[in-house]
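J.: give the three-dimensional model of this entry:
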Amino acid sequence: MLPIQHYFPQADALVYGCMGLGGSWDLPTTSKEQRDLSFTAIEAALAANIRFFDHADIYTRGKAEAVFGDYLAAHSGLREQLIIQSKCAIRFADDTAVGRYDFSKKYIVESVHQSLKRLQTDYLDILLLHRPDQLMLIDEVAEAFAELKQQGKVKAFGVSNFGWPQLQLLQSVLPEPLVANQLQMSLKDLNWLEQNVLTAMPDGAAHHFSYGTVEYCQLHKVQLQAWGSLAQGLFSGGRSPETQAQQATAVLVAQLAAEYQTSPEAIVLAFLLKHPAGIQPVIGTTSPARIAACQKALTVQLSREHWYALYVAARGKALP
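T.: This next block holds a predicted model:
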């Protein structure tokens, strides 16, 4: 059982990440072609039985939420079948300030209002704070959450890119549990494993991941969501491996895909799904074929030996 299912029983094992929807980050509008491609990606996710969608107010500078909102508006009754999650608090550089993070009550509340407007919905199922604001006033965040909850605009709250001390600090002023923490975790980005394996060893200093965060989330039923879960196709044909370890891992992924009679994408995601913390991969591809290939991960049960074979190949050397 996924931790998130304590709060949302209908939650999927996979989340569709909407960062690629809406067209270019550099253009102010979404062309018809980009809109159609976005709709096709959404439909591919739905066809793969994915009902959990991850957004952020900054994705393609708001256009990702807007195009998704257009899709919802065109499909009456669909909203109630979905879990929609969005993130806020990253502010881009502008004429008056550098890029920064903003956990002020005013900014959080206004960000949610704008996301709801773009998404053409009355509520978010989950709101995540995108990256830790070093000027965070926890009582002010709590006030923002309470107001949004009381108004029915957000059902539950979580964070993204938080270590366990930050989670614990914020949780100390909240009456309800933080339900999710979204972190960079994949077969390529292994610090979440390496820091534990190399505990009390000098090599561990090179693999910072806020020691204990995975265990804290596991203990407190905070859903770990893995962004970058496909490693941008590094091991499944999306881009060419660069290092010897990456090349060896790609070969092993292909071999295991053949053995399990599944897709390379499924093997890459099954590596995350095997972990007892109940990791929920966020997939960001807009390719319908790759979305369908990802869904096959739900039928793969990697053996312990195959899981460790992938880990050792990806780390490029034997375990200590």
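J.: CA only for contacts and neighbour counts going forward, please
T.: OK.
J.: next, count neighbours for Ser104.
T.: Using other C-alpha atoms under 10 Å, Ser104 is surrounded by 19 other residues.
J.: what sits against it?
T.: Contacts for Ser104 (C-alpha atoms under 8 Å, 6 or more residues apart in numbering) come out as Met136, Leu137, Glu140, Val141.
J.: for Arg304, same thing?
T.: By C-alpha under 8 Å, 6+ apart, Arg304 lies in contact with nothing.
J.: for Tyr311, see how far away it is.
T.: To Tyr311, Arg304 is 11 Å away according to C-alpha to C-alpha, to the nearest Å.
J.: check Gly152 too.
T.: Counting by C-alpha to C-alpha, the gap from Gly152 to Tyr311 is 43 Å.
J.: higher neighbour count, these two?
T.: Ranked by neighbour count (other C-alpha under 10 Å), Gly152 and Tyr311 place Tyr311 first, with 21 against 13.
J.: I figured the more buried one hits Asp189, correct?
T.: No. Checked against C-alpha atoms under 8 Å, the pair Tyr311 and Asp189 is beyond contact range at 10.7 Å.
J.: and this one, so I can compare the two:
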Amino acid sequence: MKTLSIVNGPEKVSALVQGCMRMTDLSNEAAAEVIKAAFDAGITFFDHATCYGEDGAAERRFGEAFKLTGLKREDIFLQSKCGLRFERNEFDWTKENILTSVEESLERLQTDYLDSLLLHRPDLIFEPEEVAAAFDELEQSGKVRHFGVSNVMPYQLELLKKHVKQPLIFNQLQLSIEQSQLIDQGLYMNNLQTERSINRDGSTLDYCRLHDITIQAWSPLQHGFFQGTFVDNPDFPELNEALDKFAKREGVTKAAIALAWILRHPAKMQVIIGSMNPKHIKEAADASKVTLSHHDWYELYLASGKFLP
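T.: Coordinates of the predicted model:
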């Protein structure tokens, strides 16, 4: 498995991240198989959120299942996200909610610390001083080792950084070959012939590269906003033809090629996979073995429906 050394953060974390959102549907035994399959494939980074499942059910399932794997806590990198409070119909970055959320996550995950904590989508009325106070308390207590954000734009990050002293080392953002807005904007700038020229995120990709923030790409096989996978989808014939071509060349699945396309980007991103199928997890891990050339990357990009202006 390809590894990354995160600036201002941990060294040698796996390039692929096992997302645990769908773990609520599994038994403890089946969840343990997923964890072990990911680990055996070299994926040592596990991503959670307080909102995955009712009352943090995904975290609770992971905590119960992890005991069955025979793995040690120090063998893995455990990340969770807080801030989404769907039961209250609000996003909440208050100090009280951050601290309470971490305590609840630690209890459910059955661990003493999180390797990283991300703020999960922006609270529209957040007070950066409260975030800073919460982060200081969590760092000093040893309950959180690293910090970051999810789905946060550059000036929101700048406002946070004005007050938060800890490095913000991750930004979790949607990205796939089909949903490539993070990348498209630079190509189509000032082009009235396509709405892809619209800057929808304040050039977050370039900002993260400039400020040594590692992007974690979520929904890497999805089109639209959770509308399903584009792999083997008849609505994407050219893309699947290109994926199949490279999959046969590399001896991997089409999904692995789609993940490798993200890993090829010089931003050195991580990619979050969400499968709960051990076979699919192993196949996804093959993405780290794939080497795509500059030409290969563009061929796949254009096959997804983009064009060169």
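J.: residue ranges of the strands in the stretch 1-150 of the second structure, please?
T.: Counting by DSSP state E, counting those that start in this stretch, the stretch 1-150 of the second structure has strands at residues 3-4, 13-14, 16-19, 45-47, 77-82, 84-85, 90-91, 114-120, 144-150.
J.: the stretch 151-300 of the first structure now?
T.: Taking DSSP E, counting those that start in this stretch to define them, one finds strands in the stretch 151-300 of the first structure at 154-160, 180-184, 223-227, 280-283.
J.: ok, back up a step: can you turn the buried part of the contacts of Ser104 of the first structure into a ChimeraX selection?
T.: This is the ChimeraX syntax for the buried subset of the contacts of Ser104 of the first structure, where burial follows 16 or more other C-alpha atoms under 10 Å:
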select :140,141
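J.: dump the contacts of Ser104 of the first structure to JSON lines, plus distance to Val300 of the first structure.
T.: Below are those laid out as JSON lines (distance: C-alpha to C-alpha, whole Å):
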{"residue": "Met136", "distance to Val300 of the first structure": "41"}
{"residue": "Leu137", "distance to Val300 of the first structure": "43"}
{"residue": "Glu140", "distance to Val300 of the first structure": "44"}
{"residue": "Val141", "distance to Val300 of the first structure": "40"}
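J.: name the nearest of the contacts of Ser104 of the first structure relative to Leu82 of the first structure.
T.: The closest of the contacts of Ser104 of the first structure to Leu82 of the first structure turns out to be Val141 (C-alpha to C-alpha; 26.2 Å).
J.: returning to that earlier point: nearest to Gly237 of the first structure, of the contacts of Ser104 of the first structure?
T.: Of the contacts of Ser104 of the first structure, the one sitting nearest to Gly237 of the first structure (C-alpha to C-alpha) turns out to be Met136, at 40.9 Å.
J.: which residues does that closest one contact?
T.: Asp102, Phe103, Ser104.
J.: what residue of the second structure matches up with it?
T.: Alignment note (TM-score structural alignment): Met136 of the first structure maps to Phe126 of the second structure.
J.: now, among the contacts of Met136 of the first structure, which is nearest to Ser172 of the first structure?
T.: Phe103 (16.2 Å).
J.: quick one: neighbours of the closest one, just the number.
T.: For Phe103 of the first structure, the count of nearby residues is 24 (other C-alpha under 10 Å).
J.: what about it, distance to Gln5 of the first structure?
T.: From Phe103 of the first structure across to Gln5 of the first structure, the span is 27 Å (C-alpha to C-alpha).
J.: counterpart of Gln120 of the first structure over in the second structure?
T.: Under the alignment by TM-score structural alignment, Gln120 of the first structure pairs with Gln110 in the second structure.
J.: is it true that that match touches Arg61?
T.: No. Gln110 of the second structure is not in contact with Arg61 according to C-alpha under 8 Å; the separation is 10.2 Å.
J.: more neighbours: those two, which one.
T.: A count of neighbours by other C-alpha under 10 Å puts Arg61 above the other of Gln110 of the second structure and Arg61, at 23 against 17.
J.: got a list of what the residue in the first structure that the more buried one lines up against touches?
T.: Arg61 of the second structure maps onto Val67 in the first structure, with residues paired by TM-score structural alignment. Counting by C-alpha under 8 Å, 6+ apart, Val67 of the first structure touches Leu21, Gly22, Thr30, Arg35, Ser38, Phe39, Leu119.
J.: hmm, 6 Å instead?
T.: Val67 of the first structure makes contacts with Gly22, as judged by C-alpha atoms under 6 Å, 6 or more residues apart in numbering.
J.: same deal with Gly17 of the first structure?
T.: Going by C-alpha under 6 Å, 6+ apart, Gly17 of the first structure touches Asp54, Val282, Ile283, Gly284.
J.: and Thr213 of the first structure, by the same measure?
T.: By C-alpha under 6 Å, 6+ apart, the contact list for Thr213 of the first structure reads Gly163, Trp164.
J.: if I look at it, how far off is Ile126 of the first structure?
T.: Applying C-alpha to C-alpha, the value for Thr213 of the first structure to Ile126 of the first structure is 20 Å.
J.: ok, Leu230 of the first structure next?
T.: Taking C-alpha to C-alpha, one finds Leu230 of the first structure at 23 Å from Ile126 of the first structure.
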